[in-house]
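Colleague: This is the structure alone, sequence omitted:
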């Protein structure tokens, strides 16, 4: 048997557990900073005095930079590879710029001005830099899945493991946030900035430790390197545009990210403003969500996957989110404790939708390795732009909504926050389920392999 045949056969073998773990921790810095970004950025900016409309501009500037970087990075990675170089460089940008956003307005200190326009400009600049680095890390990390192995089941396991460590990253953030919010005051602007500065620096330290594990524990994907050395032609963009499955997977992925990101961005507003809960609940309620997501993600790794099973699991998650969205929309502040029940359901729904939604991309790519970065980059581009526009639209209307303390506690106040956290994600989940049910996912023979060897 030739060496090439041996390599090809070994590419279809299930991944070892240590390899799966090394890969899974590679997105920890992105995940922990992303959790802080979507959960606390808008809250942080409004608490230090920035108007909601200008806070929305900061968020949108980052999302636009992220979206266009995914296209740029995807194209260059498809051409030249070097996944780990892109990952390492992106991680450096993330660490430096993230500390500059939550560490205070550096341009304001340089220019000696704390005007609203100067703050918006300063925060928007570092928000853009942060998202450039975040996108480079994300595209390189996601593209590696299809180049590490040709085994479809192993690809789903890698995606599931990454999602499990996403939950670990989020839980780490909320543990830090819970401690900070419980033991420090937030009366003045300086005290608020100190709170979030501690959260940001702790997040960067935790994330960078795991980036080091990833870079030292993984190798540059052999399949991608061999494909380039053998002169395999890079797949044209038009190849994907001719596939109906590309549009279906793109829509499902974008809707899944909208559900997760929009709900996460408005969760802190909901528990503080609408339900009148304590400051520590800004960390405790999201933590419940991610504990449940983590447990479900671990359980999903033990499933033998097929295209039909992916569709069923995604649909189950979508239906759970529809129920949760209705509960959030009509939950009165007098029943605030029930939010923990809803958080449990949301955590399960997020895990089911995220793992299956991301895994659908591997079914789309198949063995077309020389175009996988474009797939992940283009889908992420749509995700970032649409998330940015949706968040900007909803957040810019926050100022026109009266606070909950003006309402009787037994009444339901239909705020923009409730629509953003409950109604909008529920609609996205419903559309995602309908699109998923219309898909035709091919059944690779390798799906019948065991998930992980001992």
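Modeller: Everything's here; your move. Computed from a predicted model, the values in this text were never measured in an experiment.
Colleague: rest of the way, CA atoms for contacts and neighbours
Modeller: Fine.
Colleague: which SS state does residue 310 fall under?
Modeller: On the three-state scheme (DSSP: H, G, I helix; E, B strand; the rest coil), residue 310 is labelled helix.
Colleague: give the contact list for it.
Modeller: Contact partners of residue 310, counting by C-alpha atoms under 8 Å, 6 or more residues apart in numbering, are 356, 359-360.
Colleague: swap the cut-off to 10 Å and go again
Modeller: When the contact criterion is C-alpha atoms under 10 Å, 6 or more residues apart in numbering, the partners of residue 310 are 156, 316, 352-353, 355-357, 359-360, 436, 441.
Colleague: which SSE is residue 394 in?
Modeller: In this structure, residue 394 sits in helix 372-395 according to DSSP states H and E.
Colleague: Can you name the secondary structure element that comes next after that helix?
Modeller: Heading C-terminal from helix 372-395 (DSSP H and E), you reach helix 416-418.
Colleague: ok, residue 307 - how many residues close by?
Modeller: Neighbour count of residue 307, defined by other C-alpha atoms under 10 Å: 18.
Colleague: secondary structure element for the nearest residue to it once chain neighbours are set aside?
Modeller: For residue 307, the nearest residue in space outside its immediate sequence neighbours is residue 441; the separation is 5.1 Å by C-alpha to C-alpha, 6 or more residues apart in numbering. Using DSSP H and E, residue 441 maps to neither a helix nor a strand.
Colleague: ditto for residue 196
Modeller: Residue 196 is located in helix 189-217, with elements delineated by DSSP H and E.
Colleague: got the buried residues for that helix?
Modeller: 192-204, 206-208, 210-211, 214-215 (16 or more other C-alpha atoms under 10 Å).
Colleague: Stretch 90-109 now?
Modeller: Taking 16+ other C-alpha under 10 Å as the neighbour-count basis, stretch 90-109 is seen to contain the buried residues 90-95, 97-105, 107-108.
Colleague: before we move on, what about stretch 159-177?
Modeller: For stretch 159-177, by 16+ other C-alpha under 10 Å, it's 159-174, 176-177.
Colleague: Contacts only, for residue 425.
Modeller: Counting by C-alpha under 10 Å, 6+ apart, residue 425 touches 255-263, 318, 321-322, 324-325, 419, 431.
Colleague: what about the nearest residue to residue 269 once chain neighbours are set aside, neighbour count?
Modeller: What sits nearest to residue 269 in space, not counting adjacent residues and going by C-alpha to C-alpha, 6+ apart, is residue 417, at 6.6 Å. When neighbours are counted by other C-alpha under 10 Å, residue 417 registers 28.
Colleague: what do you get for residue 415?
Modeller: Taking other C-alpha under 10 Å as the neighbour definition, residue 415 ends up with a count of 20.
Colleague: can you check the one 3 residues further on too?
Modeller: Residue 418 sits with 24 neighbouring residues when counted by other C-alpha under 10 Å.
Colleague: swap in the one 5 residues further on?
Modeller: Here the count is done by other C-alpha under 10 Å, and residue 423 has 22 residues near it.
Colleague: measure the residue nearest to it when sequence neighbours are not counted to residue 339 for me?
Modeller: The spatial neighbour of residue 423 that comes closest, neighbours along the chain excluded (C-alpha to C-alpha, 6+ apart), is residue 325 at 5.6 Å. Distance of residue 325 to residue 339, given as C-alpha to C-alpha, to the nearest Å: 11 Å.
Colleague: ok, second structure coming up, stack it against the first:
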């Protein structure tokens, strides 16, 4: 569930968005900043409302309708990463290892469903029909995740785990269906790369607004329902999460309805199968070449390290706040909100730094910022004097994670280079690895948790400090190996006389793509 500009193209590729998805990811990492993309995407005088390739124009209303198509997913993702473990453990009383396994089940289901949905949606049915079906699954399942299990209690943890595992699986499948179908609509709306980049930017802006809205709504609910100055989260607060979910679901459902009414079938060009036998042969040979190079695995580990930092900080920040400042429920919404705003602000400057100093230097800067945030969490927060410091640390965590996450996707796009016919394969490998490792990491962290808070009173503080800090350092180490190897590594072999496809220089090209 990525929510960055470059992630848009990456997810599209992984789920069957094709070459267009990879090019969107590449464009998002190049020269044009997000706000500039939005301005370039605005309709010119005389623009119409069609969406039929290079000939037609994309009206403002059509762009707006498209941008709202992923809002339901975005509000669900913000709740999923920030408050699922908090709700399962603190409100429902689910044992930590079972709560962690719920997140693992969700991540693995998402990883497996994404490519399957991509292939099927390319072959069967319309994009809007798939989007509608996915929205229905999310609508049915998402509110149930943050509702008490009927007939379950703290004495029946296995029954509770089975119930939520089924609900979460349905939710993740629906989420993947909406994500992939929405991304795949971009190339169906227009063939123009600049317009596609503009749609990606609009989609990202809607995602940012959705996430901010979730944290604001959460703060409002906690503030209005606060009983005293010292109001900690507990089993009696299930209704608060229910109210938050009902409000966010209503917003997401309204946005999805506008998307379906505002985006007409005639705006979408029919799906065309452009594969040829020669291209299929090229894909097979060049994919084998990818596996022969260490750079694919280096890029995958770099992305895993970046995503691990982001996921752990999102998931465990509310638990850390509840552990350290449990008497103040409002801080559970305010600190994630500040962190998210910092990540958005940082994303606006990444393009400039990337263009001036290159992807590696940009990633290193982000990792250093992230590490300082972890050190601040470990030594500068806690107690009365640390309440203000936690906001400063959250700014560093949010800004640093944004830089490393977006830059890792840019490096992935650079790995693909002009070989967009392999983009779906590369993104599938990278995103599957990050979802699997993140799910396993959460379950291991929950398994290692002490049975009583008195035995390890600062457990979640140490998780943020050491696990997030370790993942930032891991990213730098992987980056160092890429610096050493990339200059001498060829991802794809040069044309040879033994390969009949290599006779055409436009079909197979040597990729000595050094990551800048």
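Modeller: The structure has been received and is ready for your questions. Since the structure is predicted, the reported quantities are computational estimates derived from the model, not experimental observations.
Colleague: hang on, the earlier thing: in contact with the residue nearest to residue 423 of structure 1, which residues?
Modeller: 263, 319, 331, 342, 346, 418-427, 429.
Colleague: Just the ones of the residues you listed in helices?
Modeller: With helices defined by DSSP state H, the entries of the contacts of residue 325 of structure 1 inside them are 263, 319, 342, 346, 418, 424-427, 429.
Colleague: Nearest to residue 292 of structure 1 among these?
Modeller: residue 346 (8.3 Å; C-alpha to C-alpha).
Colleague: my read: residue 439 of structure 1 touches residue 250, true?
Modeller: No - in this structure, residue 439 of structure 1 is not within contact of residue 250 by C-alpha atoms under 10 Å, at 11.7 Å.
Colleague: Looking at those two, which one has more neighbours?
Modeller: Here residue 439 of structure 1 and residue 250 are set side by side on neighbour count (other C-alpha under 10 Å), and the busier one is residue 250, at 23 against 15.
Colleague: contacting residues for the counterpart of the more buried one in structure 2?
Modeller: In the superposition onto structure 2, residue 250 of structure 1 corresponds to residue 300 when matched by TM-score structural alignment. Shown in contact with residue 300 of structure 2 (C-alpha under 10 Å, 6+ apart): 294, 306, 408-409, 412, 426-427, 429-434, 478.
Colleague: could you measure residue 300 of structure 2 against residue 387 of structure 2, distance?
Modeller: 37 Å.
Colleague: try residue 76 of structure 2
Modeller: Counting by C-alpha to C-alpha, the gap from residue 76 of structure 2 to residue 387 of structure 2 is 28 Å.
Colleague: go on, residue 143 of structure 2?
Modeller: Applying C-alpha to C-alpha, one obtains 32 Å for the distance of residue 143 of structure 2 from residue 387 of structure 2.
Colleague: So between residue 76 and residue 387 of structure 2, which is more surrounded?
Modeller: Under the neighbour definition other C-alpha under 10 Å, residue 76 of structure 2 and residue 387 were set side by side, and residue 76 has more, 24 against 16.
Colleague: Alignment lookup: that one to structure 1.
Modeller: Using TM-score structural alignment to pair residues, one finds that residue 76 of structure 2 aligns to residue 33 in structure 1.
Colleague: Wait, its match touches residue 174, no?
Modeller: No - if you go by C-alpha under 10 Å, residue 33 of structure 1 and residue 174 don't touch, sitting 11.3 Å apart.
Colleague: OK, contacts around residue 354 of structure 1?
Modeller: Residue 354 of structure 1 sits in contact with 159-160, 163, 252-253, 256-257, 259-260, 293, 297, 314, 317, 360, where contact means C-alpha under 10 Å, 6+ apart.
Colleague: before we move on, what about residue 195 of structure 1?
Modeller: In this structure, residue 195 of structure 1 makes contact with 44, 102-103, 177, 180-181, 183-186, 189, judged by C-alpha under 10 Å, 6+ apart.
Colleague: Between residue 325 and residue 339 of structure 1, which contacts overlap?
Modeller: For the pair residue 325 of structure 1 and residue 339, residues contacting each of them under the criterion C-alpha under 10 Å, 6+ apart are residue 331.
Colleague: Now residue 369 of structure 2. Nearest residue, chain neighbours left out?
Modeller: residue 400 (5.1 Å).
Colleague: Could you report the neighbour count for the one you found?
Modeller: Residues near residue 400 of structure 2, counting by other C-alpha under 10 Å, number 31.
Colleague: Could you do the one 3 residues further on as well?
Modeller: When counting by other C-alpha under 10 Å, one arrives at 29 neighbours for residue 403 of structure 2.
Colleague: if I pick the aligned partner of it in structure 1, what's in contact with it?
Modeller: Taking TM-score structural alignment as the criterion, the aligned counterpart of residue 403 of structure 2 in structure 1 is residue 352. For residue 352 of structure 1, the contact set (C-alpha under 10 Å, 6+ apart) comprises 160, 293, 296-297, 300, 310, 312-318, 320, 346.
Colleague: Now do residue 352 of structure 1 against residue 313 of structure 1, distance only.
Modeller: The spacing between residue 352 of structure 1 and residue 313 of structure 1, counted by C-alpha to C-alpha, is 6 Å.
Colleague: Overlap in contacts, those two.
Modeller: Jointly contacting residue 352 of structure 1 and residue 313 under the rule C-alpha under 10 Å, 6+ apart are residue 300.
Colleague: which residues touch residue 166 of structure 2?
Modeller: Contacts for residue 166 of structure 2 (C-alpha under 10 Å, 6+ apart) come out as 102, 105-106, 141, 145.
Colleague: Show me what it lines up with in structure 1.
Modeller: With TM-score structural alignment defining the correspondence, residue 166 of structure 2 maps onto residue 125 in structure 1.
Colleague: ok and the helix or strand harbouring the match of residue 250 of structure 1 relative to helix 423-447, angle-wise?
Modeller: Secondary-structure assignment from DSSP H and E places residue 300 of structure 2 in helix 294-324. Here the directions of helix 294-324 of structure 2 and helix 423-447 differ by 40 degrees (axes from the mean of the first three to the mean of the last three C-alpha atoms, to 10 degrees).
Colleague: what about the residue nearest to residue 269 of structure 1, distance to residue 323 of structure 1?
Modeller: 17 Å.
Colleague: same check, this time on residue 334 of structure 1
Modeller: Going from residue 334 of structure 1 to residue 323 of structure 1 by C-alpha to C-alpha gives 20 Å.
Colleague: same deal with residue 161 of structure 1?
Modeller: From residue 161 of structure 1 across to residue 323 of structure 1, the span is 27 Å (C-alpha to C-alpha).
Colleague: How about residue 229 of structure 1?
Modeller: Counting by C-alpha to C-alpha, the gap from residue 229 of structure 1 to residue 323 of structure 1 is 51 Å.
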